[in-house]
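Novice: Got a sequence here, can you build the structure:
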Amino acid sequence: MKPMLLVKRVLPACALALGLLFAGQQAAHAEDDGQLMASGSSIRDQASLQRGARLFFNYCVGCHSLKYVRYSRMADDLGLTEQQVMQNLNFTGAKFDEQVVSHMPADDAGKWFGKAPPDLSLEVSAKGSDWVYTYLNTFYLDPKSPIGWNNTTLPNAAMPFPLWELQGEQTAVTKPGSGEVEKLELAHPGKLTPEQYQQATRDLVNFLEYVSEPAALQRQHYGIWVLLFLVAFTMLAYLLKKEYWKDVH
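Specialist: Model (predicted):
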């Protein structure tokens, strides 16, 4: 079989296989997690990553670590200087080249919340950006809960709602007779409008998506140049093939 004919036949088949695999993963997430809100996150949006980092270090790092990320690496990827990171994002006294580790004692956390808060380095990789985004938007007041909050995405979650002052307080509207949560209503508005809060949680999820695989930023940057090289190489190879085979009948 001629090389170009082989490429024309193999590439569409590979693309179809990858498409089916990706569709299958999406279907699995939809089946496991139910209807999720679309996060719309994009790690190419550096401004969003910076806003998400600010939210994480102001509201989350007190309990949650990012043990697979260093402050120095984060500064390089997010376009921040060492001074900006150390003054605005480092509240634990860590050094610039150290990992992001919460100072909450695990034993105390277990007493307060029932278990130590998990490290969030791989949270988006494990559950998907849409799941985390939906989770952050579906907290509601629950007087029956020991912590006063509950969540429709993860019922009986042990985590208190750290962003309540931004979103406000939601209450659950249940279906008559079943007690199942039908929808959530904003009973007491927070500092942000619903649209602003959704953007804030989108920024936070975007940052956590970056954290789950920091190399993805570099890979996307180099990927464009690799594709251009492959296109140029393919054209040269095709011209070379024509030159070699021009006298073959």
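
Novice: C-alpha only now, for contacts and for neighbours.
Specialist: Noted.

Novice: For this structure, which segments count as helices?
Specialist: With DSSP state H as the criterion, the chain has helices at 3-33, 46-59, 71-78, 82-88, 106-113, 123-127, 129-136, 164-167, 194-212, 215-245.

Novice: possible to save the ones you listed as CSV with mean neighbour count and distance to Lys183?
Specialist: Below are those laid out as CSV (neighbours: other C-alpha atoms under 10 Å; distance: least, C-alpha to C-alpha, whole Å):
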stretch, mean neighbour count, distance to Lys183
helix 3-33, 12, 17
helix 46-59, 19, 26
helix 71-78, 18, 37
helix 82-88, 14, 37
helix 106-113, 13, 26
helix 123-127, 16, 23
helix 129-136, 22, 13
helix 164-167, 18, 16
helix 194-212, 23, 15
helix 215-245, 12, 36
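
Novice: Another sequence for comparison is provided below:
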Amino acid sequence: MKKQFAALIFAILPVFAFAAGTGVHLDEVDIDLTDKTAMQDGLKTFANYCMGCHSAQYQRYERVATDLGIPEEVMLDNVVFSDAKIGDHMQIGMKPADAKVWFGAAPPDLTLVARVRGNDWLYTYMRSFYEDPARPYGVNNTVFPNVGMPHVLAPLQGRRVLGCKQVQVVEDGRKLFDPLTGTPITEEACDQMVVEPGTGTLTEAEYDEKIRNLVTFLAYSANPVKLESQRIGTYVLLFLAVFFVFAYLLKREYWKDVH
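Specialist: Below you'll find the predicted structure:
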């Protein structure tokens, strides 16, 4: 029993070490797993920009199409770019051995990445690439320093470099707002990451929304039955509440003669 307990502790420790060791502020992202439009857009981004290197091998095209309300023919025409069938897993054509030669390591499967990393980490990571000529792919990442991945969404976000911009003033951990207008109080700060105007096809707000949709899809992919589990859980709790009433009445009936 002691050995099993020790094994459990050692299994949990890396999780806490990862959570405590990031040391990077993560922007919060609000996702809605009932928003099929957002998940469809996230799937589109994943298929067009991520699946060249990253698989989702624990998902099936058919399951995703059904859950997201996408007709099978639309799924095959716009998401499946190989000879795969609708019932196949979401694999990629690149072999792990080739990927190791080209990139130094095979790109990870992303089916469960939202459960491993967390939604906020993914949202911040995909918005934190910046130009770094010293890196092999010309980019680095403030969340994942010395990342070995190119910024595949750079055509959307644009060139992100060090510069100056207006940032909201924070005092004692609280963001400051003008008491009359309610607008944020800002000041100029340099050594900030800024996107050079005209280098991306999306505005900053549009790019943030695009990444939010991508994270929403990845969160769905990591736990496709979450909404169904919550729905069933509600009925289970209601059943237990009703059962408790009858159990209490039965207990009182049994014990009335004793007292």
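
Novice: TM-score for this pair?
Specialist: After superposition, the two chains reach a TM-score (TM-score structural alignment, normalised by the length of the first structure) of 0.79; 219 aligned residues with a C-alpha RMSD of 2.4 Å.

Novice: Please name whichever of the helices of the first structure is nearest to Glu182 of the first structure.
Specialist: Closest of the helices of the first structure to Glu182 of the first structure is helix 129-136, at 15.2 Å (criterion: C-alpha to C-alpha).

Novice: ok so, going back, can you redo the helices of the first structure as JSON lines with distance to His188 of the first structure?
Specialist: Formatted as JSON lines, the helices of the first structure follow (distance: least, C-alpha to C-alpha, whole Å):
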{"stretch": "helix 3-33", "distance to His188 of the first structure": "28"}
{"stretch": "helix 46-59", "distance to His188 of the first structure": "20"}
{"stretch": "helix 71-78", "distance to His188 of the first structure": "34"}
{"stretch": "helix 82-88", "distance to His188 of the first structure": "30"}
{"stretch": "helix 106-113", "distance to His188 of the first structure": "25"}
{"stretch": "helix 123-127", "distance to His188 of the first structure": "29"}
{"stretch": "helix 129-136", "distance to His188 of the first structure": "17"}
{"stretch": "helix 164-167", "distance to His188 of the first structure": "9"}
{"stretch": "helix 194-212", "distance to His188 of the first structure": "11"}
{"stretch": "helix 215-245", "distance to His188 of the first structure": "39"}
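
Novice: residues in contact with the spatially most central residue of the first structure?
Specialist: The centroid of the first structure falls nearest to Glu209 when counting by C-alpha atoms, centre = their mean (2.7 Å). Residues in contact with Glu209 of the first structure, defined by C-alpha atoms under 8 Å, 6 or more residues apart in numbering, are 43, 124-125, 129.

Novice: One more: Gly110 of the first structure?
Specialist: Here Gly110 of the first structure is in contact with Ala116 (criterion: C-alpha under 8 Å, 6+ apart).

Novice: repeat that for 10 Å
Specialist: 116-117 (C-alpha atoms under 10 Å, 6 or more residues apart in numbering).

Novice: between the helices of the first structure, which gets nearest to Val100 of the first structure?
Specialist: For Val100 of the first structure, the closest of the helices of the first structure is helix 71-78, at 6.6 Å, according to C-alpha to C-alpha.

Novice: thinking again about what came up before, of the helices of the first structure, which approaches Asn151 of the first structure most closely?
Specialist: Comparison of the helices of the first structure against Asn151 of the first structure by C-alpha to C-alpha identifies helix 129-136 as nearest, at 7.1 Å.

Novice: Which elements pack onto the closest one?
Specialist: helix 3-33, helix 123-127, strand 149-151, helix 194-212 (3 or more C-alpha pairs under 10 Å, 6 or more residues apart in numbering; DSSP states H and E).

Novice: how about a markdown table for those, with distance to Ala158 of the first structure added?
Specialist: Output for those, formatted as a markdown table (distance: least, C-alpha to C-alpha, whole Å):
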| stretch | distance to Ala158 of the first structure |
| --- | --- |
| helix 3-33 | 19 |
| helix 123-127 | 16 |
| strand 149-151 | 8 |
| helix 194-212 | 19 |
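
Novice: which one of those lies closest to Val85 of the first structure?
Specialist: Nearest to Val85 of the first structure among these is helix 194-212 (14.7 Å), distances taken as C-alpha to C-alpha.

Novice: who touches the strand ranked longest in the first structure?
Specialist: Criterion DSSP state E: the longest strand present in the first structure is strand 181-189. Residues from elsewhere that reach strand 181-189 of the first structure (C-alpha under 10 Å, 6+ apart): 137-141, 151-152, 164-176, 194.

Novice: Likewise for stretch 12-20 of the first structure?
Specialist: 7, 10-11, 21-26.

Novice: What is the corresponding segment of the second structure for that stretch?
Specialist: Mapping stretch 12-20 of the first structure onto the second structure (TM-score structural alignment) gives no aligned residues.
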